[in-house]
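> Quick one, structure for this:
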Amino acid sequence: MTNETESKNRKRRTRFTMVLRRVHLYAGLFLLPWVFLYGITGAMFNHYGLFSEANIVDVPSSALSGSALDDFPSADLLAQQVVEQLRLAVPDAKIEMVDSHQPEFVNDVILQVKEDKIKHLVHIDPVAKSAWVASSPDKKYQPDAMLAKIRNVDVPSRPYELAKTSVASVLESAGIGADGKSEPQGWCKLNFLATVDGTPARVTYVLRDGHVDVSKFEGKSGMSPRQFFMRLHTSHGRPPHWNARMMWSLFVDIMACAMVGWGVTGLVMWWQIKRTRLIGGAVMMLSIATAIGLYYGMIHFYAASKL
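From the prediction side, this is the model:
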């Protein structure tokens, strides 16, 4: 290989690296709002008190000493009691607990108390026997109902029946020979704005059962800022129309591709810095080992738990 050829190859690699770094950089800058959204709201799902709109009071176990929680059974004891009752209910069955699996509570015991337009959510930790209370105004937004006496309408086109009838044709066209009866799944709705006696109204028609809801349109989502951003986090799927919801779903796809892209470009840039290869390789192996451990741990958790 001549010096000139080697120089050209080096320039190509340098140019490729520069393009890679720029893509990595500008994709991150463009998608920064989504990075912050998913990062912050992800933490909000895990921590109720983060940016909470409720007043949260922690109640330590010491403050609950002498209460009914003193008699709250441990996970082991409760599991034994459940098994004993199962044995009594089905005496012919041999029911034994598996020693290799520790009984565990899935989550807190949660109860709600309403008082003077204030909603108190009481979370009781069944293991530590402590608790915390989230108090917030019970101010669920309810737009003014219009045409309240009308609950259902029967439209002549009968769209849901047409969809059910077309299932056989869909399956046949897909090469699936299924003769079973189709059953409703989900709630396809038609939403549109109208006016009732000159007043703006939001109309929702449920295709499945013909239920119709007409309420005064005030341009409000009915969600608090916290609820709205968390709803954005969980929004998924694509509607059949091109609207803001469809555009959001496209950016979810872009964000997914960008995250994979950041991983790939990060690997390439890491490998190009020779002095970081050893430490970076060790960190990556630790990451892979941790991910594998959590993978099998979560598989076992969901296999042994019914949520």
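> From now on I want contacts and neighbour counts done on CA atoms only, so please keep to that.
Will do.
> can you pull out the strands in the protein?
Applying DSSP state E to the chain gives strands spanning 55-59, 109-115, 118-124, 131-137, 189-196, 199-206, 212-216.
> how about this one, so we can line them up?
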Amino acid sequence: MRDDPAREPRAPQGRRPRQRYGAVMKVVRRVHMYLGLLVFPWILMFGISGVLFNHPQIGRDFERRAISAEQLSALTAFRPWDPDALARKVVEQLNAGSPSRYTLDEATRGAFSGWPELIGSTSDGGRTMLLISLDDGDATLATFPPAPPKPPDPPFAGATIELPEHRMAAVEAQVKDLLPSLGIAGGGPLRAHPEVSPELRFRMRDAESRLWNVTYDLGSGRLDGRLDDAAGQPLFVELLGMLHKTHHFPVHGGMTWIWALFADITGITLVLWALSGLAMWWQMKPSRVVGAVAVAVAIAVAAMVMSGTASDIVFGKAEKGGA
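Modelled structure (predicted):
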């Protein structure tokens, strides 16, 4: 007698969705891992150079000496400044020369941002740098050894080459009617950026067969350059900082274009790491409660720190337009 088909065992309900979920998480873990392997040199570079911005003394040869407020006061005429008293004087002077009447917000304490940086020199050709905390009077004195000899300045440095047809002024004149032609009314003519201009780069040899890397500023027409050799290269820590701050895709391809590409990939990887990390945490049921608390604390701390830092950055700065 044949078995009743209705009595045959059936596959557990939900088996296929669980299989699909497992397959998706497998892909997530692979992407998380292989993206990290692909960009780990960039992660290291951005991480190390980011720390160096906060600790510029690392990798540099210098001596640092702390000076207390009492010692500085005894040796010099400097006395700590009161930011609130100084703010009152500023408002008083503003009211004396203005028809408007301003009052100091007593609910907000005045505070100094930054510190005086005073530069000096030593008898052996080195240099000194004094940083003073204005409100408490403490100071830090850094002494740097003599710098290595600089490479020779180009004999053509600062020379101006007049090529009127290949200057930003010529481009400005050529596009002055572009906006009306495109139907954009109300705007004035396009102007060249006063501080940003492209440059022409090329190499040339002098009478002694030395090879020079030459730049020609298409805004000012000024020449500059350096010898094409290893002399005068920045310190490794300085080079890391320069790489960290290099951004934007150049007009043409090349290593800088590839650098910008990997910078994008690194940023995207960090985003995917954060999201895939959350997905992998959620997959581990025993740790969901602890993880939820950790995520909530992380979001709260990040929101507090980011908003406070943003307020400090934009304090007293009017929004400026720009390219």
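> Now the TM-score, please.
After superposition, the two chains reach a TM-score (TM-score structural alignment, normalised by the length of the first structure) of 0.87; 305 aligned residues with a C-alpha RMSD of 2.7 Å.
> Single out the most deeply packed of the strands of the first structure.
Among the strands of the first structure, strand 212-216 has the highest mean neighbour count (mean count of other C-alpha atoms under 10 Å), at a mean of 21.
> Now do that strand and strand 199-206, the angle between them.
160 degrees (axes from the mean of the first three to the mean of the last three C-alpha atoms, to 10 degrees).
> average gap between strand 212-216 of the first structure and the second structure?
Mean deviation of strand 212-216 of the first structure relative to the second structure after superposition (mean C-alpha distance after the TM-score superposition for the first structure): 2.9 Å.
> quick one: which of the strands of the first structure is nearest Gly237 of the first structure?
Nearest to Gly237 of the first structure among these is strand 189-196; the distance by C-alpha to C-alpha comes to 14.8 Å.
> I would like the residues contacting the closest one, please.
Met146, Pro200, Ala201, Arg202, Val203, Thr204, Tyr205, Val206, Leu207, Phe217 (C-alpha atoms under 8 Å, 6 or more residues apart in numbering).
> Need the max-distance pair from those residues.
Pro200 and Leu207 (22.5 Å).
> Can you list the residue ranges for helices in the second structure?
15-54, 69-75, 83-96, 168-174, 178-181, 236-245, 255-283, 288-314 (DSSP state H).
> Make a markdown table from those helices and add mean neighbour count to it.
Listed next are these as a markdown table, based on neighbours: other C-alpha atoms under 10 Å:
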| stretch | mean neighbour count |
| --- | --- |
| helix 15-54 | 14 |
| helix 69-75 | 14 |
| helix 83-96 | 14 |
| helix 168-174 | 15 |
| helix 178-181 | 12 |
| helix 236-245 | 16 |
| helix 255-283 | 15 |
| helix 288-314 | 12 |
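> Nearest to Ile132 of the second structure, out of those helices?
helix 69-75 (9.3 Å).
> before we move on, back to that, got a markdown table for the strands of the first structure, with distance to Gly66 of the first structure too?
Formatted as a markdown table, those follow (distance: least, C-alpha to C-alpha, whole Å):
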| stretch | distance to Gly66 of the first structure |
| --- | --- |
| strand 55-59 | 14 |
| strand 109-115 | 19 |
| strand 118-124 | 15 |
| strand 131-137 | 14 |
| strand 189-196 | 52 |
| strand 199-206 | 52 |
| strand 212-216 | 50 |
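> closest to Asn152 of the first structure out of the ones you listed?
Of all those, it is strand 212-216 that lies closest to Asn152 of the first structure, at 5.3 Å by C-alpha to C-alpha.
> Check which helices and strands that closest one is in contact with.
Using 3 or more C-alpha pairs under 8 Å, 6 or more residues apart in numbering; DSSP states H and E, the elements in contact with strand 212-216 of the first structure are strand 199-206.
> how much does the strand it packs on stray from the second structure?
Compared with the second structure after fitting, strand 199-206 of the first structure deviates on average by 0.9 Å (mean C-alpha distance after the TM-score superposition for the first structure).
> thinking again about what came up before, any idea which of the contacts of strand 189-196 of the first structure is closest to Lys164 of the first structure?
For those, the nearest to Lys164 of the first structure is Leu207 (11.3 Å; C-alpha to C-alpha).
> Which residue in the second structure aligns with the closest one?
In the second structure, Leu207 of the first structure lines up with Leu218, judged by TM-score structural alignment.
> Report the contact partners of Trp281 of the second structure.
By C-alpha under 8 Å, 6+ apart, Trp281 of the second structure lies in contact with Ser287, Arg288, Gly291.
> Export the residues you listed as TSV, with columns for distance to Val51 of the second structure.
Converted to TSV, these look like this (distance: C-alpha to C-alpha, whole Å):
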residue	distance to Val51 of the second structure
Ser287	31
Arg288	32
Gly291	27
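> Mind filtering those down to those shared with the first structure?
Here is what carries over to the first structure from the contacts of Trp281 of the second structure, by both residues aligned by TM-score structural alignment, their matches' C-alpha atoms under 8 Å: Ser287, Arg288, Gly291.
> So what does the last one match up with in the first structure?
So the one you mean is Gly291 of the second structure. Per TM-score structural alignment, the equivalent position to Gly291 of the second structure in the first structure is Gly280.
> same deal with Leu38 of the second structure?
Match for Leu38 of the second structure (TM-score structural alignment): Phe30.
> if I pick that match, what's in contact with it?
No residues are in contact with Phe30 of the first structure under the rule C-alpha under 8 Å, 6+ apart.
> Tyr160 of the first structure versus Val214 of the first structure, what's the distance?
Separation of Val214 of the first structure from Tyr160 of the first structure (C-alpha to C-alpha, to the nearest Å) stands at 20 Å.
> And Ser52 of the first structure, by the same measure?
41 Å.
> what does Glu53 of the first structure give?
40 Å.
> same check, this time on Glu4 of the first structure
For Glu4 of the first structure, the distance to Tyr160 of the first structure - C-alpha to C-alpha - is 70 Å.
> Gly180 of the first structure too?
Per C-alpha to C-alpha, Gly180 of the first structure is found 18 Å from Tyr160 of the first structure.
> for Arg151 of the first structure, same thing?
Counting by C-alpha to C-alpha, the separation of Arg151 of the first structure from Tyr160 of the first structure is 17 Å.
> which residue lines up with Trp281 of the second structure in the first structure?
Taking TM-score structural alignment, the alignment pairs Trp281 of the second structure with Trp270 from the first structure.
> At the geometric centre of the second structure, which residue sits there?
A centroid search over the second structure (C-alpha atoms, centre = their mean) returns Lys245, at 5.3 Å, as the residue closest to the centre.
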